[in-house]
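Enquirer: sequence unavailable; structure follows:
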């Protein structure tokens, strides 16, 4: 970059570029974290142009540095009494809006970069919900697949034996994520109670209903995704009725996105797992999918044993070659690249909304936006899960329980509000229709203003 070119940039652009360069130098090996930061930074230049006080107080540099990163050893024994060692993490990124809040992920790919990217995204996602929760994330490179219940219990107990000292209802409230469902949360919660000698229900969310958990939590991210898309479609004078929907994944997010989309009249024709994908031209049989994944814990390939007219294909990326009106990536980060995006566009996709965290890379996002595709970014579209986690915290604090319909109604209103705030922020800062920019700005401004009021620390 020449000085002549640099001098033509606005002060806001120079500031954002400077902070990002510093971030790259400090975190050059953390690819996922830098990708998440770059996607947000691109959106924020117009904010700094209108709010020079954010530059004066160096808000961006303060937000991109976590409050703390906790890394610890987790030692546990398998059923053959063999000793194993895993690494645990908790990234407490920002608590301006409320206590740190974000899931625990147990998966062999977990590393510090992924934890930081997820925690960073969580700051803005949680801000968008309007609930008093900050951003955090954690997990371990432990792989629960193939482990017995006893092995998973022993690992969770060992994990919580270290984690408990860093969390609390008003400090940091973990939840579930990939590899951490109701079973794991139960084991973690039991160990926390034993160590603390107290019933602090608000310290973990995702607990089983009847034991401090909230109804509709399991469904929340998938339902919330569809409620967000519902608002996108309404603004385009459309509905889900008779739309063809492609979904990736087959965990909670995918299953309940499929369920709600079908309730709204759509035909969902795909789902997937890490081994491959299913195409069912007559529509995914939800009861079969739940039997395979929630009851038996089998691979998605067994779907064709129940539905012989469906087609199973090994490999996951091909799921985006199926023509559809609406695409809902609900599997994992970077599952849609530029080539997949171009295939979706050429096959007539009209709407793409992210159920997973950062499932579209930057090239894919640009393809969607440049071709007029309605695009719902993850930090807005998949915020339903953490929104209901916050509702679980509220119920725990008040010692009350809401019905499924009460929670679902609150969730729908929250997703409607997130869409409206993202849309309005995009319009205010000159990017009408761009929900990526709108969601980033709407989430960021609340946190930035909080940092200004709290002073330098």
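Expert: Here it is on my side, so go on. These numbers were taken from a predicted model, which means no experiment stands behind them.

Enquirer: okay, CA-based contacts and neighbour counts for the rest of this
Expert: Will do.

Enquirer: which elements pack onto the longest helix along the chain?
Expert: The longest helix of the chain (DSSP state H) is helix 404-428. Contacts defined by 3 or more C-alpha pairs under 8 Å, 6 or more residues apart in numbering; DSSP states H and E place helix 404-428 against helix 112-129, helix 217-235, helix 378-381, helix 384-398, helix 435-454.

Enquirer: next one for the comparison:
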């Protein structure tokens, strides 16, 4: 065992001992640590200065209570988090997630991944994440408004346009961002750059809603172009039917792919004639119904209740997991292999377990990690910050063009970095090494040693 490998193992073991119950955080760290050794072998100064130990611990972790009143006049309490992980490259940047599963481990995993994702965009933003175990499902607009106002009364102490700029994530869309922004404005005055993902009426960015889904497909497009292929007639399955999934389906279809399935937490649908995107949008965005309603207007489609879409046994080329973490297990990865999948590109954060990744790698399936392939959302969030600072709105076409170029640059950076250090294309290792290098250089030059 090399000294560097021993150094990495010691750091990881220390974290396991300190945070034994934080499985999502430890998983994200393990994925990163398993790829960084070749970079450190050629750049031992980062071991000598112990940059990694600094990087593994958040600069600041804020946990607070959120009391709010429901429509029946009853007081409820939830827990809020903001993990300000690393500011070497700029103000903390990352979404707010409202979901019952939110806990400190998930917040730290998301914020840790965000460091490298933001670094890969080459935009001046650091890594952060936040959210609450509040469940917006089934809540009235009034309840969500009161919750968001209560959350912001505490969060506003720690954020600002040049300090920490939250955005949306699971459970946090334009409605929630609006309520959060309104409360911040009441307390601090109008500062358009304090949140991104804002409605267009007050300095939101065109193409922000579409950005993560579009960016995911642009990443795959550039990957295929590198192999002298295109998306035309490629068969695709997408997990999820929320914002990321919907716009990934839209862009994939625009570029000629055939999308045959999507899902939600109740099950998945397969449509042999191809997914009717407008119907899915009507079901999920307008009526907020379950995906099985799709069959009422598309009788040829089939709904598989309570099933994971990656259990489907149909031939397809590209998998776009856009739902949640750890949705692809080793068993499901083996089904993908049998189905002839060639590319797995993550639209969600860490949807593939480490064991499933081994299965994909063993079978030469190209794997695009979320910290690279789903960076389009935060990239356009940073472009929204630029528009806010300039007091100038950009056209949809300009933002979309910038997004496409950023995703092209991210893919090429991951590819070229892996080739430089491994002499083979490994997008996970490339993303981790390239993302780490920029952050580590900044930390070193700023005297954070």
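Expert: Arrived safely, thanks for sending. What you see is a predicted model, and the numbers here were worked out from it, not measured in a lab.

Enquirer: list the contacts for the most centrally placed residue in structure 2?
Expert: Note on structure 2: the residue nearest the mean C-alpha position is residue 349, at 4.3 Å, using C-alpha atoms, centre = their mean. Listed by C-alpha atoms under 8 Å, 6 or more residues apart in numbering, the contact partners of residue 349 of structure 2 are 110, 324-325, 370-371, 374.

Enquirer: just the buried subset of the residues you listed, please.
Expert: Buried subset of the contacts of residue 349 of structure 2 (neighbour count, 16 or more other C-alpha atoms under 10 Å): 110, 324-325, 370-371, 374.

Enquirer: mind checking how far the aligned partner of residue 193 of structure 1 in structure 2 is from residue 195 of structure 2?
Expert: By TM-score structural alignment, residue 193 of structure 1 lines up with residue 185 in structure 2. Distance check for residue 185 of structure 2 against residue 195 of structure 2: by C-alpha to C-alpha, to the nearest Å, it reads 11 Å.

Enquirer: now residue 22 of structure 2
Expert: Per C-alpha to C-alpha, residue 22 of structure 2 is found 28 Å from residue 195 of structure 2.

Enquirer: between those two, tell me which one has more neighbours.
Expert: Applying other C-alpha atoms under 10 Å to residue 22 of structure 2 and residue 195 shows that residue 195 carries more neighbours, namely 28 against 17.

Enquirer: to which residue of structure 1 is the more buried one aligned?
Expert: Residue pairing (TM-score structural alignment): residue 195 of structure 2 is matched to residue 204 of structure 1.

Enquirer: right, and its match touches residue 181 too?
Expert: No - using C-alpha atoms under 8 Å, residue 204 of structure 1 is not in contact with residue 181, being 11.9 Å away.

Enquirer: in structure 1, what range does the strand ranked longest in structure 2 match?
Expert: The single longest strand within structure 2, with elements called by DSSP state E, is strand 75-86. Aligned by TM-score structural alignment, strand 75-86 of structure 2 falls on residues 83-94 of structure 1.

Enquirer: mind listing residues that contact the matching stretch?
Expert: Contacts to stretch 83-94 of structure 1, defined as C-alpha under 8 Å, 6+ apart, come from residues 63, 65-78, 100, 112, 115-116, 119-120, 123, 134-142, 159, 163, 172.

Enquirer: switch to 7 Å and redo it
Expert: 66-77, 100, 115-116, 119-120, 123, 134-142 (C-alpha atoms under 7 Å, 6 or more residues apart in numbering).

Enquirer: how big is the offset of that stretch relative to structure 2?
Expert: Compared with structure 2 after the fit, stretch 83-94 of structure 1 shows a mean deviation of 0.3 Å (mean C-alpha distance after the TM-score superposition for structure 1).

Enquirer: just the buried residues of that stretch, please?
Expert: Residues of stretch 83-94 of structure 1 classed as buried by neighbour count (16+ other C-alpha under 10 Å): 86-94.

Enquirer: return the residue of structure 2 aligned against residue 268 of structure 1.
Expert: By TM-score structural alignment, residue 268 of structure 1 lines up with residue 259.

Enquirer: so how far is stretch 257-265 of structure 1 off the chain centroid?
Expert: Centroid separation for stretch 257-265 of structure 1 versus its chain: 20 Å, with C-alpha atoms, centre = their mean, to the nearest Å.

Enquirer: tell me which stretches of the stretch 251-400 of structure 2 form strands.
Expert: Per DSSP state E, counting those that start in this stretch, the stretch 251-400 of structure 2 carries strands over the ranges 258-264, 267-270, 302-305, 318-321, 343-345, 366-368.

Enquirer: how about the ones you listed in JSON lines, adding mean neighbour count and distance to residue 233 of structure 2?
Expert: Shown next, in JSON lines, are the strands of the stretch 251-400 of structure 2 (neighbours: other C-alpha atoms under 10 Å; distance: least, C-alpha to C-alpha, whole Å):
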{"stretch": "strand 258-264", "mean neighbour count": "26", "distance to residue 233 of structure 2": "6"}
{"stretch": "strand 267-270", "mean neighbour count": "24", "distance to residue 233 of structure 2": "17"}
{"stretch": "strand 302-305", "mean neighbour count": "16", "distance to residue 233 of structure 2": "22"}
{"stretch": "strand 318-321", "mean neighbour count": "26", "distance to residue 233 of structure 2": "11"}
{"stretch": "strand 343-345", "mean neighbour count": "23", "distance to residue 233 of structure 2": "14"}
{"stretch": "strand 366-368", "mean neighbour count": "21", "distance to residue 233 of structure 2": "18"}
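
Enquirer: surely residue 139 of structure 1 and residue 102 touch.
Expert: No - taking contacts as C-alpha atoms under 7 Å, residue 139 of structure 1 lies outside contact range of residue 102: 10.2 Å.
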